[in-house]
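> A structural model of the following input is requested.
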Amino acid sequence: MTTTTTAPPTTRLGYIDNLRVLLTVLVIAHHCAVTYGALPVWYWAEPSTSPSGIALMLFVIVNQFWFMGAFFLLSGLFVAGSVDRKGPGAFARDRVIRLGVPLVAFLLVARPVLSLPQWPAARAEGETFLHFWFTVGDPGPLWFVEVLLVMSLAYAAFRALRARSRASLPAGTGAVAGRPVSLRGIAVLVGVLTVAAFLWRLAVPTGTYWELGGLPTPAYLPQYVILFVVGVLASRRGWLTGLTARQGRVALIVAVAAVGPALGTVALATAPRAGMLAQVGASLAESVFAVSMIVGLLVLFREKFSGQPAWARFAARNAFAVYVVHALVLVGVAVLLAPLTAPAGVKFLVLLVLSVPLCWLAAHLLRRVPGVARVL
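Reported below is the predicted structural model:
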């Protein structure tokens, strides 16, 4: 990726906030899909192997290829500038508050509430309610917050160590931006993701769950780390403005074309006695799809959806709080919808349409509680 020297932007970008809102809605849709699809991995599940249930499962798998990686990239975009302004120590303390407090609150309050259907079985085995409340389950969707906190603190430590080893650059200098991002640079990113995913999955295959930390998709950790780093570098080197409209259009076309190969190669790679070639093919196809989707959407939102009317600012302001509370809203609505007899796809749509506005309403009301907006 070729670059020239200039100062980085220091203000938030409307199209990035708008894209983050879209990704947050996609997270809600993802968890609506696991509620009714053929992959029941949610607090409340009514699994279905009907055609619509299978379609929801495929929707979940395709999401997994890229959307959490996109979240980590967007998160990385503003990390370097924040450390510039606050310094590594103040940045680390801020991250512990902004990410650590919601994580602990979810573990101590939301997680036990969401796991209450398991209480009768636990009680029958002699477990006390107090032990159940404080030990049941994992961080659920807040595994993202957990991993992001670790990455943010690691970056703060890196900056602190670098500052000790040499004189720090003044804020706003030494950054780069400007010339277009080359196709070769994009291909290098795909290659790095492919190699990292292939080697990592020799030890951590797709479908692995890490009980320590409650990570549901540790097979994708290399993608998350690399894209977070790409976000940090992109903020320094102007890679977002360097992407051209044509590259964005081509990327979206490639993403659409790569969906089928990605699903097919992953199916082969996760089959019993899958060979190395299948593993390489799956890693490559996933990486092509992920990078293409992210590049395409970044350019699309920069070119077409950069404005922020009042409703968009409201949505962006509450997006993180929505991520934190959406599990409680979804499960509550799904329980109320349980008596409804309908195909899985219909129930998915009903749950999604009801839950999206309710999640933003719940987030808005929660942030009005004194002190909460400081964290959420």
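> from here on, contacts and neighbour counts on C-alpha atoms
Noted.
> list the contacts for Leu77?
Phe228, Gly231, Val232, Leu233, Ala234, Ser235 (Cα atoms under 8 Å, 6 or more residues apart in numbering).
> gap between it and Ile186?
Leu77 sits 17 Å away from Ile186, taking Cα to Cα, to the nearest Å as the criterion.
> Closest to Leu366 out of the contacts of Leu77?
Phe228 (28.6 Å; Cα to Cα).
> right, and that closest one touches Leu73 too?
Yes. Using Cα atoms under 8 Å, Phe228 makes contact with Leu73 at a distance of 4.5 Å.
> Which parts of this structure are strands?
4-5, 176-177 (DSSP state E).
> helices and strands around the first one, which ones?
Translated: strand 4-5. Secondary-structure packing of strand 4-5 (3 or more Cα pairs under 8 Å, 6 or more residues apart in numbering; DSSP states H and E): strand 176-177.
> redo that, cut-off 10 Å
strand 176-177, helix 221-237 (3 or more Cα pairs under 10 Å, 6 or more residues apart in numbering; DSSP states H and E).
> now the last one
In this structure, strand 176-177 makes packing contacts with strand 4-5, helix 221-237, helix 239-242, judged by 3+ Cα pairs under 10 Å, 6+ apart.
> State the distance from Leu153 to Val27.
Distance, Leu153 to Val27, by Cα to Cα: 25 Å.
> show me the contacts for Leu74.
By Cα atoms under 10 Å, 6 or more residues apart in numbering, Leu74 lies in contact with 16-17, 19-20, 68, 227-228, 230-232, 234-235, 294, 298.
> Would you mind grabbing the residues shared as contacts by Phe228 and Leu73?
Ala234.
> one more to line up against the first:
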Amino acid sequence: MSAPPRPVTAHHPDLDWLRVLAIVVLHLFHTGMMFNTWEWHVKSPQALPALEPVMSVLHLVRMPLLMVISGAGTAFALRRRGLGAFTKDRTKRLFLPLVFGMFVVVPPQIYVERLFRGQFQGSYAEFYPTVFGFVPYPAGSFSWHHLWFVAYLFVYCLLALPLFAALRTQAGGRFLAWADAWLSRGVNVLWLVVPLALTRVLLRDFPETHALLDDPRTFLLYGLLFLYGHLLGRCPGAWDRLVALRHVLLAVAVAALFVEVVLPWPLMPVVPAIVGGTVLLWSGLLTALAYARHRVRTAPAWLPRAQALSYPFYILHQTVIVCVGFLCLRLPVGPWAMLLAVLLLSFTVTLALCEGVSRVSWLRPLFGMKPRAAPPGVLTPEAVG
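Here you go, the predicted structure:
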């Protein structure tokens, strides 16, 4: 028996739940980066290659899921505000934390990496002025590091403003009605994989730099995911179709996962491997969205608080992992015990810092958090607007 239709509300507990889950997975992934054989800021002297098959799959879906959810979030936000208010809100919640992060949150990562590699021996106070040389990392100390996602999302929001304006017109309304009807038929939503696969195939020779201007493959791929998320946010019928297709989507994702993990990729041509990975990416995202929409119909008691802390957690987590990981290198333990220590300590420290940030009014906007709720009976400007 299918679930009853979900009423249209301003809250989407399924997407909030997925966002929190994606942030937790991201923390696990970045902790694992210290222990696999891939290049990263701080590395354990003993690698754990066993982590890499799982991390390879997570790498395909972790950030794309966040981008699709962010794209849907823009659609929900534009239901409640005009383009001017939307632009102001995204500047406060994306650009301000990005600038703060580049000058305050990210530099400790670069400092610790320099210490780890023996490229710097002084104190942090001696290192910090090098940030203001504005020489891009890795040659210099100016970078957004893991905050690339925030930078890209802000740029997408700005570039999409004409599109958002067009979708408010009668012609835009007709297009959205057509898109909703098309996405609600058969397995049409799966065909959105084609532009993603073409992007990854045609631009396969461009490295993933996260530097915006020289990163066409990543920029276009995540731009498509942002637009797909926005389109889904505008097409309520598509969600019902996703729920109805959830078992089919899961089967496609499992089959793509089998091909990705089991088949000997060194013997496979490059293009089929990229296409297979893209099918896994898109079917995996749709499966997550479908099952979350089907299962998470009301917000559990812990979700609002977790959702509120997820953004500052994202901003802080990698810096904490790098710093805690560097300190844990001195522990006289094996790699698995060190992995567990770094994971638990960094998660606890990051969560404690987020709790602290949430309680300091002037810090909240620097981490993308909304102003603290006013006491009962007191109207804030946001409430009046």
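> from the contacts of Leu77 of the first structure, which would you call buried?
Among the contacts of Leu77 of the first structure, those scoring as buried are Phe228, Gly231, Val232, Leu233, Ala234, Ser235 (criterion: 16 or more other Cα atoms under 10 Å).
> can you put the residues you listed in CSV and add distance to Thr241 of the first structure?
What follows is these, written out as CSV (distance: Cα to Cα, whole Å):
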residue, distance to Thr241 of the first structure
Phe228, 18
Gly231, 13
Val232, 14
Leu233, 13
Ala234, 9
Ser235, 10
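> Nearest to Thr265 of the first structure, out of the residues you listed: which one, please.
Distance to Thr265 of the first structure, by Cα to Cα, is smallest for Phe228 among those, at 25.5 Å.
> The closest one matches what in the second structure?
When the second structure is aligned by TM-score structural alignment, Phe228 of the first structure is paired with Phe226.
> ok, now which ones touch its match?
Phe226 of the second structure makes contact with 64-74, 152-153, 156-157, 160, 220, 232, according to Cα under 10 Å, 6+ apart.
> State the distance from Lys337 of the second structure to Ser56 of the second structure.
Careful, residue 337 of the second structure is Ala; it's not Lys. 22 Å.
> Grab the nearest non-local neighbour of Val61 of the second structure.
Distances taken as Cα to Cα, 6 or more residues apart in numbering put Leu281 closest to Val61 of the second structure, at 5.5 Å, once the chain neighbours are dropped.
> Distance-wise, check the alignment partner in the first structure of the one you found relative to Leu277 of the first structure.
Matched to the first structure by TM-score structural alignment, Leu281 of the second structure sits across from Ala290. The gap separating Ala290 of the first structure from Leu277 of the first structure is 20 Å, by Cα to Cα.
> the more surrounded of the two?
Between Ala290 of the first structure and Leu277, counted using other Cα atoms under 10 Å, the more crowded position is Ala290 (29 against 12).
> was I right about the more buried one contacting Tyr224?
No. Ala290 of the first structure is not in contact with Tyr224 according to Cα atoms under 10 Å; the separation is 11.1 Å.
> Need the residues touching each of those two.
Counting by Cα under 10 Å, 6+ apart, the common neighbours of Ala290 of the first structure and Tyr224 are Trp66, Phe67, Met68, Gly69, Ala70, Leu193.
> Dump the residues you listed to a markdown table, plus distance to Val104 of the first structure.
Converted to a markdown table, these look like this (distance: Cα to Cα, whole Å):
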| residue | distance to Val104 of the first structure |
| --- | --- |
| Trp66 | 27 |
| Phe67 | 24 |
| Met68 | 21 |
| Gly69 | 23 |
| Ala70 | 24 |
| Leu193 | 32 |
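> The helices and strands packed on strand 4-5 of the first structure: which one's closest to Val325 of the first structure?
Of all these, helix 221-237 comes closest under Cα to Cα, at 22.4 Å.
> with the second structure superposed, average distance for the closest one?
Compared with the second structure after fitting, helix 221-237 of the first structure has a mean deviation of 1.5 Å; criterion: mean Cα distance after the TM-score superposition for the first structure.
> List the contacts of Asn318 of the first structure.
Per Cα under 10 Å, 6+ apart, neighbours of Asn318 of the first structure: 21, 312, 359-367, 373, 376.
> Please report the distance of the residue nearest to the match of Phe228 of the first structure when sequence neighbours are not counted from Leu329 of the second structure.
Spatially, and ignoring its direct neighbours in sequence, Phe226 of the second structure is nearest to Gly71 (4.5 Å; Cα to Cα, 6+ apart). Separation of Gly71 of the second structure from Leu329 of the second structure (Cα to Cα) stands at 39 Å.
> Neighbour count for these two, which is higher?
Legend: neighbour count by other Cα under 10 Å for Gly71 of the second structure and Leu329, higher for Gly71 (26 against 17).
> counterpart of the more buried one in the first structure?
By TM-score structural alignment, Gly71 of the second structure lines up with Gly76.
> Equivalent analysis for Glu52 of the second structure, please.
Glu52 of the second structure maps onto Met57 in the first structure, by TM-score structural alignment.
> Check Gly325 of the second structure too.
By TM-score structural alignment, Gly325 of the second structure lines up with Ala334.
> count of neighbours near the aligned partner of His146 of the second structure in the first structure?
Correspondence of His146 of the second structure to the first structure, assessed by TM-score structural alignment: Pro141. By the measure other Cα under 10 Å, the count of residues near Pro141 of the first structure is 21.
> List the contacts of Pro141 of the first structure.
Counting by Cα under 10 Å, 6+ apart, Pro141 of the first structure touches 27, 31, 42, 103, 106, 214-216, 323-327.
> do Leu240 of the first structure as well
Leu77, Ala177, Gly178, Pro180, Val181, Gly231, Ala234, Val295, Leu298, Val299, Arg302.
> quick one: which of these is nearest to Thr11 of the first structure?
Distances from Thr11 of the first structure to the contacts of Leu240 of the first structure, taken by Cα to Cα, are shortest for Leu77, at 11.1 Å.
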